[in-house]
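I'd like to go over a predicted model; first the sequence, then the structure.
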Amino acid sequence: MTIVVKIGGAAAVDPEGALADVAALREEGREVVVVHGGSTAVDEALEQMDIEPTYVETPDGVVGRFTDEQTMDVFKMAMPGLVNTDIVAGLQNQGVNAVGLSGVDGQLLKGPRKSAVRVVEDGKKKIKRGDHSGTIEEVNGDLLRTLLDSDYTPVASVPMLGVESDGSFTPVNSDADRSAAAIAGELGSEGEDVDLVLLTDVSGIYEDPDDESTRIDRVDSPEDFEHLTEVAEGFMRRKTMAAQEGLQRGASRVVVATANADRPISNALAGNGTTITADALGEK
């Protein structure tokens, strides 16, 4: 069984426990692919350059970063350059032979570039142009499988490889949760059991975003999943989208859980989080 774990990039997420858990899981013989975010590192770099980060809300209520050309340049510096290198070094210190990859390397993550996005501003729907983001349609599973079979632990991040209308390539941004979902789905598409763990700064998805006691523990039916999408707000909407995409592509289950726990990946897989099964989509 393979585990794809996404380590969130928020300031409240401490990655050290997850890195130690990756090492423990590798000792137990589990294959692990790490995908990471880096929103805090990107925002700090933007601040140092006196560039104001821009977040937008889609008509569906999903909150995300708007990535213009300047912001994309910062992404290319901060994500594969700073965050990825630190995580790979942290895993090496734990005895894990990790290999850092961006979505551009070996065409790991590829899909059409989006140069404009639909947003809601002041209650009105608008088209915001100048975006540097993309939708992942292809994952180079052969590259990941080659690394895993050679006993390496891949550590992946954006940018992805955006395909322009003329067929040329441009590095563009993509959501880290959905990147992890695409990777998990690709590895699970041949019938292998693949668990996707989305680690964040809260213990799961809550009925009331301000009340941890309202955490939804399991989602096992289409009705449960519909309710989950109704109560998920802001950045949690991204995670429900990632869960759906990962399961549709081939992942076995998805768990949204806290990174700030003892052995957080193992803790999540033991049921301490919001677990979404393939039955939630009425499939498999």
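The structure has been received and is ready for your questions. These numbers come from a predicted model, not from an experiment.

switch to C-alpha atoms for all contacts and neighbour counts from now on
OK.

can you tell me the SS state at the residue nearest the centre of the chain?
Closest to where the C-alpha atoms of the chain average out (Cα atoms, centre = their mean) is residue 177, at 2.0 Å. Following DSSP: H, G, I helix; E, B strand; the rest coil, residue 177 is assigned to helix.

next: the one 4 residues further on.
Remark: residue 181 carries the secondary structure label helix [criterion: three-state DSSP].

let's bring in a second model and compare:
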Amino acid sequence: MSETGNAADDEPSAGESSAAEPPVVVKIGGAKAVDPAGAVGDVADLVDDGRDVVVVHGGSTVVDETIERLGMEPEYVESASGVTGRFTDADAMEAFTMAMAGKLNTELTALFREAGVDAVGLSGVDGGLLSGPRKSAVRVVEDGKRKIRRGEHSGTIESVNADLLSGLLADGYTPVVSPPMEGKESDGGVTPVNADADRAAAAVAGALDADLVLLTDVTGVYADPEDPGTLIESAATPDELAALEGAAEGFMGKKVMAAKEALSGGSGRVVVADANSEDPILAALGGAGTTIERSALEADDDGDDAEDTEAVDA
């Protein structure tokens, strides 16, 4: 990442991180149970301390509400590999863009600015920030049978415009990023498409060699998904990561998948933590939640299993 300021200065200038302090990418979950207030305060504190921060947010609940207000029903499908995600046809994509880039990104950016953070709201389409091929069809399982559903508007992120983010950070801004991403058509066209927000945060964290904090509405990954008392505090070896993957069910499975992608891409560590705890980001960076270290990856792990998600959601 680029840095600014005089090398003789004792303190880092705005947008400049100490060599001992990598950037932080924070993903704020989109569930209704997630209160962003604590994260907003922590980001303000980190930025005041000279730490580079990029925020990525989801918004599945508000997307569903927007779809329903438009007289439609949210549709979720199961992929051939057993992952459940949103099916985003053209009408759903319109609602998705309205909710994510229009409503949520603007409102969250306003919260950060109110807290004194010089935040800049961006969608993944802006400047080709998040880019990859569009998936116009997905393989799904319906009534036990594998089918192909066409008309999908989703994509897998293959590139991140890290220069755009680095330039904003160097100028003292805090990017607030949301899907949609830039979906590249086979004919060279560009279509805004849905992208999973956890995986978007992972892609950004990998591109910036940043620590990644995935904030959600539970305290981390549980060995018994029904028992918060079985929190898995860390995974630092391949065996520990395998156990973590085995325990992660439902939405948590996506977060562990995103964690592996981030680590494979260059992130030093990923923490899954409670958005509603006191000082949630600072607590996560200090050891709260479930921390997954880069050492947990196998030496030859290149993240190829990331394509497990054929249907995506924010």
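Yep, that arrived. What you are looking at is a predicted structure, and each value in this text was computed from that prediction instead of being measured.

ok, the equivalent of the residue nearest to the centre of the first structure over in the second structure - contacts?
In the second structure, the residue matched to residue 177 of the first structure (TM-score structural alignment) is residue 198. By Cα atoms under 8 Å, 6 or more residues apart in numbering, the residues touching residue 198 of the second structure are 27, 58, 214, 254, 255, 258, 314.

now the fourth one: how far from residue 32 of the second structure?
Think residue 254 of the second structure. Distance of residue 254 of the second structure to residue 32 of the second structure, computed by Cα to Cα, to the nearest Å: 18 Å.

what number of residues are in the vicinity of the equivalent of residue 130 of the second structure over in the first structure?
Aligning on TM-score structural alignment places residue 130 of the second structure opposite residue 109 in the first structure. By other Cα atoms under 10 Å, 28 other residues sit near residue 109 of the first structure.

for the second structure, which helix is longest?
If you go by DSSP state H, the second structure has its longest helix at helix 251-265.

which helix or strand lies directly C-terminal to the longest strand seen in the second structure?
Identified as the longest strand of the second structure according to DSSP state E is strand 130-142. Counting by DSSP states H and E, the next helix or strand C-terminal to strand 130-142 of the second structure is strand 145-155.

quick one, that following strand and strand 130-142 angle?
160 degrees (axes from the mean of the first three to the mean of the last three Cα atoms, to 10 degrees).

same question for strand 145-155 of the second structure: list its buried residues.
Neighbour counts over strand 145-155 of the second structure (16 or more other Cα atoms under 10 Å) mark 152, 153, 154, 155 as buried.

can you redo those residues as a markdown table with distance to residue 83 of the second structure?
Formatted as a markdown table, these follow (distance: Cα to Cα, whole Å):
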| residue | distance to residue 83 of the second structure |
| --- | --- |
| 152 | 16 |
| 153 | 17 |
| 154 | 15 |
| 155 | 15 |
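
show me which pair in those residues is furthest apart.
152 and 155 (9.1 Å; Cα to Cα).

which residues do those two both contact?
With contacts defined as Cα under 8 Å, 6+ apart, the residues adjacent to both residue 152 of the second structure and residue 155 are residue 135.

what do we get in the first structure for residue 87 of the second structure?
Aligned by TM-score structural alignment, residue 87 of the second structure pairs with residue 66 of the first structure.

so that match versus residue 198 of the first structure, what's the distance?
Residue 66 of the first structure is 22 Å from residue 198 of the first structure, by Cα to Cα.

rewinding a little: from the buried residues of strand 145-155 of the second structure, pick the one nearest residue 125 of the second structure.
residue 155 (12.1 Å).

I'd assumed residue 194 was in contact with the closest one.
Yes. If you go by Cα atoms under 8 Å, residue 155 of the second structure and residue 194 touch, sitting 6.4 Å apart.

give the residues shared as contacts by those two.
residue 181.

still on that earlier bit, between residue 66 and residue 198 of the first structure, who's got more neighbours?
Counted by other Cα under 10 Å, residue 66 of the first structure and residue 198 do not tie: residue 198 has more neighbours, with 31 against 23.

and the equivalent of the more buried one over in the second structure, what helix or strand is that in?
In the second structure, residue 198 of the first structure lines up with residue 214, judged by TM-score structural alignment. According to DSSP H and E, residue 214 of the second structure maps onto strand 211-216.

what residues does that strand touch?
Against strand 211-216 of the second structure from outside (Cα under 8 Å, 6+ apart): 22-29, 31, 34, 198, 201-202, 205, 255, 262, 267-275, 280-281, 284-285.

would you mind getting the average deviation of that strand from the first structure?
Here the mean offset of strand 211-216 of the second structure against the first structure after fitting is 0.4 Å, by mean Cα distance after the TM-score superposition for the first structure.

OK, contacts around residue 205 of the second structure?
With contacts taken as Cα under 8 Å, 6+ apart, residue 205 of the second structure has the following neighbours: 24, 25, 211, 212, 262, 265, 266, 267.

recalculate using a threshold of 6 Å.
By Cα atoms under 6 Å, 6 or more residues apart in numbering, the contact set of residue 205 of the second structure is 25, 212, 262, 267.

of these - the most surrounded one?
residue 212 (34 neighbours).

now that one: how far from residue 272 of the second structure?
Taking Cα to Cα, one finds residue 212 of the second structure at 9 Å from residue 272 of the second structure.
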